[in-house]
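Trainee: Here is my input, please return the structure:
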Amino acid sequence: MSDLLVLRDGDDVAVATRDLTPGDRAVTPDGSTVVVHGDVPRGHKLALRAVATGDPVRKYGQTIGVATADIAVGDHVHAHNLGFDPGEREAPLGGTRTELVVPDGPRPTFRGYRRADGRVGTRNYVAILTSVNCSASTAKMIADRFPQDELDAFENVDGVIALTHTSGCGLVPDSEGGQVLLRTLRGYAAHPNVAAVLVLGLGCEMVPGSALAARSGTVADLGMPGIGAPDPAESSGLLAGIPEDTVVRSMTIQETGGIRATVRAGVEEIRAMLPTVNARQRTECDVSELVLGLNCGGSDGYSGITANPALGWASDRIVAYGGTSVLAETPEVYGAEHLLTARATRPEVAKKLLDQLEWWRSYMAAGQGTLDNNPSPGNKAGGLTTILEKSLGAVAKGGQADLAAVYDYAEAITDRGFTFMDTPGYDPVSVTGIVAGGANVVVFTTGRGSVFGCRPTPSIKVATNTPMYERMSEDMDLNAGRIVDGTASLEEVGAELLAMILAVASGEQTVSEELGIGAEEFIPWHLGAVT
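Mentor: All right, here's what the predicted structure looks like:
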């Protein structure tokens, strides 16, 4: 293993594979050496060539910023001498097409739950879905009445989870925020990993339980005051039907007689659901039924070198077989959007992504910020300096496949292939949108050590580096750091990850599921004025 990784010919910087100190002679992959001038932590950047103040600095074959001071060969390149470059980047509206090859041999399969609408679940949950924060505590009390030992008699039931949130009232009903919340809650009610849902409200909120529990109709039909019928083009995302074989019940605390009475009634409702849910059986399903969510958190200098491209390899393989993958976190593709728009199958797909980025520029400006406020302090400690560098590594999760569709937050994912969803970069809000869209498996890459979960969808956590994996092995599912260590190739780790995705889709638990975490990470994106 060399001391430095050079990612593309012509790059101005390399990535350190170990902690470097002044005077070290760091070895590059071709055997040449660079004398190190200062401390360079593992995962950080070392200059391979001199860069004058104001000149661009290249990594991944792309500009990651401009030098804010003269940089000499062997210098540590980070926030003290590298700054954000807001320069224009041409974003083509398609034109780059990649033909993904399906490998010879039998097609992979997994054992999932086929629902009445044709989608396939990887889990079989009973969900208590709250229409408003006022019913959150009551929902948790009901779920707490079903510990694992009570569910042991129902081997096909993965659990009873309370999906609570902090909104549901005080929003302008026909605002963007009201629509986003409704779309998110409906997406969870209709999710293929949910076999039964108890919709629980207070009784006087903006989003009545009837709007979430109904299987069809417009929002106007469902008693949403102030919200008219949606645009037909958006109806599949806003009012996606709950499958006919999903058991649906709803109640309100006010009508039922208060918290204690509602807990008693809710427990009885769920006990009545359990035999029906338990009767569902896993069946053999083709790999093309996977809807894979791609996300990252606590990224570091290795994210774009190990875990993210290995996930991109697995994503490409699933797409080649006719499945679906979903990239997200719009603020974290800023600076790399041209790599995605070039792969768009149609100009309007690329244009929608660019429109979303323009919305984000305005949104950040209204909040007195800019998109280059990223990376986070943890990202910077791990070696990432600018949002351009972070984004170039983040898009690697999407592999090389053509970009087939771009979705709004929590919109139902209906296209097959590699797709994108507009979400914030904040992990739980981002993944909540992806799951609401229908992702039945999520892979979450991390360099600093995220402890993320996202029930009812299993979350596979992939470490980008071996030291963190060894330190937090009880919270990680796979170590992609072996790619840098030289003990496994990118393709080998990608193949391991694909095999793990199929095993988890068939019921194998992830480490976050073993710990029982994931319900608290249900956080719909809060947009708009609260009155």
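
Trainee: only C-alpha atoms for contact and neighbour calcs from this point on.
Mentor: OK.

Trainee: Which stretches in the stretch 351-500 of the chain count as helices?
Mentor: Using DSSP state H, counting those that start in this stretch, the helices of the stretch 351-500 of the chain run over 377-381, 387-394, 427-437, 466-471, 482-485, 490-505.

Trainee: buried ones in the helix or strand just after the longest one?
Mentor: It stands for helix 490-505. Using DSSP states H and E, the helix or strand that follows helix 490-505 in sequence is helix 511-515. By neighbour count with 16 or more other Cα atoms under 10 Å, helix 511-515 contains the buried residues Val511, Ser512, Glu513.

Trainee: Val326 touches Leu290, doesn't it?
Mentor: No - in this structure Val326 lies outside contact range of Leu290 using Cα atoms under 8 Å: 10.8 Å.

Trainee: Name the residues contacting each of those two.
Mentor: Ala439 (Cα atoms under 8 Å, 6 or more residues apart in numbering).

Trainee: if we can go back for a sec, considering the buried residues of helix 511-515, which is situated nearest to Gly298?
Mentor: Ser512 (16.4 Å; Cα to Cα).

Trainee: residues in contact with the closest one?
Mentor: Residues in contact with Ser512 (Cα under 8 Å, 6+ apart) are Val451, Phe452, Gly453, Pro458, Ser459, Asp475, Gly518.

Trainee: One more sequence to fold, the one below, so I can look at both together:
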Amino acid sequence: MPDLILKLQATDNVIVALQDLPAGEQVVLENDTYILPNGARAKHKFVTEDRQPGDPVRMYGVTVGRATQPIARGEVITTFNLKHEADAYGIAKRQPYTYQPPDASAFAQKTFMGYPRADGRVGTRNYWLVIPLVFCENRNVLMMKEAFERELGYGQTDRYRDQVREMLHLYQHGQTDVIKKMQPFVDAEQNKTLTQAPERPFNNVDGIRFLTHEMGCGGTRQDSAMLCELLAGYINNPNVAGATVLSLGCQHLQGDMLASAVKRQNPHGKKPILIYEQQAGTEYDMLSQAIKETFLHLIEINKIERQPTPLSQLCVGLKCGGSDGFSGLSANPAIGHLSDLLGALGGRTVLAEFPELCGAEQNLIDRMPDDAQAQKFIDLMETYAAQAEAAGSGFDMNPSPGNIKDGLITDAIKSAGAAKKGGLAWVADVLDYAEPVTAPGLNLLCTPGNDVEATTGMAGSGANLILFTTGLGTPTGNPVCPVVKISTNTALQTRMPDVIDFDSGPIIRGEQTIEQNGDALLNWLIGVASGEVLTKAEQLGQNDFIPWKRGVSL
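Mentor: All right, here's what the predicted structure looks like:
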């Protein structure tokens, strides 16, 4: 029988309900009996001892809040009786840290089929990129998108268009009543995992990715510079073989700036970059030339073939979104174990979302290689927090209504669970937004907690896969980096099979350990990295791209 409750650390004074517990329920843990006067819904927490206003509440071994009202033993913590509170942190508080890497011998000889690049990195996909330097070119990017996707077979199946077509036919034949009685269209194939792409003329080109954005002009020069670094990172991403760049001509972000950034970030890269300027002539002339030369480069990159590649060439982003009270118990620690495995194999992982490290800072500082990296992390955290407060917000306001409803009452609770994605390994490097990932092991990347801004940043720093845990469900994807959605609970996987790729729910039911689930995920991920399995986001054509805008518009 699965456990009803769970206490994570000996010093914790809250216990997690793993199932719905009714009012008056009596539960026993470690020879202690607790009576729940009001019950507790699954994912929520009740206190192990009476708490008075000002008393700390601890979970995951750290402070996650302070009581604002009396909380009796067995009562559930809520936004009414608890406020966000986190432990102070700093270099002076560093404690000795020891770490024993997991046994990764079972994966040492395993490989994935990847696309080799001139700089020595390896892609899990082979994409051509079409990007605008400024929002004025978004329409032209979309014109190219329609032309290429329609003719080369990269578009998505338009089942919704078919639905509208059938309803229009019924309406035109006076059968409106039939429309009212129609059941939702059921696509028997929609929940099946695709094992290969449909027939296309370029078998080794996984797709052409067309990005649009609302930046490049009219904002601060700092935002244009940051956009430049981000777009350069996308061109340098190992999943990208080359890029077509559309420029208006008069915007802040110029073509030569982007070319310089690409070269500075990656001196050994040799990817073709085609840059076109609309103000040099007519739109038709520009797009016709861009289409012709892009097509010729597709012919060339189609000659690149997948080759057996060690798992050390994986660079995996670690992300959570639509989190719930099980995130820190199942999916997050499972991918944390996977992160430790990859680090032991020489691979790279990227932990982002700095607002969701609030309260976990000291543990990460203790794991830094030196004081310089620790200070960089502190500076990034404090600068970000100050900017949020200056805007009338703060990290304490991070949990969403959905987070709170499913047991994440304070940002410190959410963050302590989110940090589990980083496993236990030493931190190899600390990076600001759009800085390239180069160090093997665990890298910390400063991004917002916003799902798409974070995944956009991880792909821009070089991730060739992203693991995305969720307790509530989200369709988030990325244009150049496959995003694997991992459910924290099986009910979500059952409810949203069209967006969930992998289930960590067996951990909650006691059917798998965290390590077993993480091992299974890494084995399955080899198929994704090899292009043998498309993620659900890829199948849906979910290609989300939102640059992080730090400045103001001028």
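
Trainee: on that earlier part again, mind putting the helices of the stretch 351-500 of the first structure in JSON lines, distance to His78 of the first structure and mean neighbour count included?
Mentor: Below are the helices of the stretch 351-500 of the first structure laid out as JSON lines (distance: least, Cα to Cα, whole Å; neighbours: other Cα atoms under 10 Å):
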{"stretch": "helix 377-381", "distance to His78 of the first structure": "8", "mean neighbour count": "17"}
{"stretch": "helix 387-394", "distance to His78 of the first structure": "11", "mean neighbour count": "27"}
{"stretch": "helix 427-437", "distance to His78 of the first structure": "25", "mean neighbour count": "27"}
{"stretch": "helix 466-471", "distance to His78 of the first structure": "21", "mean neighbour count": "16"}
{"stretch": "helix 482-485", "distance to His78 of the first structure": "21", "mean neighbour count": "20"}
{"stretch": "helix 490-505", "distance to His78 of the first structure": "26", "mean neighbour count": "20"}
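
Trainee: The ones you listed: which one's closest to Asp152 of the first structure?
Mentor: Using Cα to Cα, these put helix 490-505 closest to Asp152 of the first structure, at 19.9 Å.

Trainee: For stretch 237-248 of the first structure, could you pull out the residues that count as buried?
Mentor: So for stretch 237-248 of the first structure, counting by 16+ other Cα under 10 Å, buried means Gly237, Leu238, Leu239, Ala240, Gly241, Ile242, Pro243, Thr246, Val247, Val248.

Trainee: Does the closest residue in space to Lys43 of the second structure that isn't next to it in sequence belong to a helix, a strand or coil?
Mentor: Distance criterion Cα to Cα, 6 or more residues apart in numbering; nearest residue to Lys43 of the second structure, sequence neighbours excluded, is Gly325 at 4.4 Å. Three-state call for Gly325 of the second structure (DSSP: H, G, I helix; E, B strand; the rest coil): coil.

Trainee: residue contacts, whichever residue in the first structure pairs up with Gly325 of the second structure?
Mentor: Residue pairing (TM-score structural alignment): Gly325 of the second structure is matched to Gly301 of the first structure. When contacts are counted by Cα under 8 Å, 6+ apart, Gly301 of the first structure touches Val15, Gly43, His44, Asn379, Gly382, Gly383, Leu384, Gly447.

Trainee: quick one: secondary structure of the first one?
Mentor: Val15 of the first structure carries the three-state label strand when classified by three-state DSSP.

Trainee: Can you get me a residue count around it?
Mentor: When neighbours are defined as other Cα atoms under 10 Å, Val15 of the first structure has 25 of them.

Trainee: Ok, the fifth one next?
Mentor: Using other Cα under 10 Å as the criterion, Gly382 of the first structure is surrounded by 21 other residues.

Trainee: Trace it over to the second structure, please.
Mentor: Match for Gly382 of the first structure (TM-score structural alignment): Asp406.

Trainee: circling back to that earlier point, please report how far the match of Gly325 of the second structure lies from Leu20 of the first structure.
Mentor: 15 Å (Cα to Cα, to the nearest Å).

Trainee: who touches stretch 489-500 of the second structure?
Mentor: 190-191, 326, 330, 471-475, 484-487, 502-506, 508, 536-537.

Trainee: Asn479 of the first structure maps to what in the second structure?
Mentor: Checking TM-score structural alignment: Asn479 of the first structure goes with Asp503.
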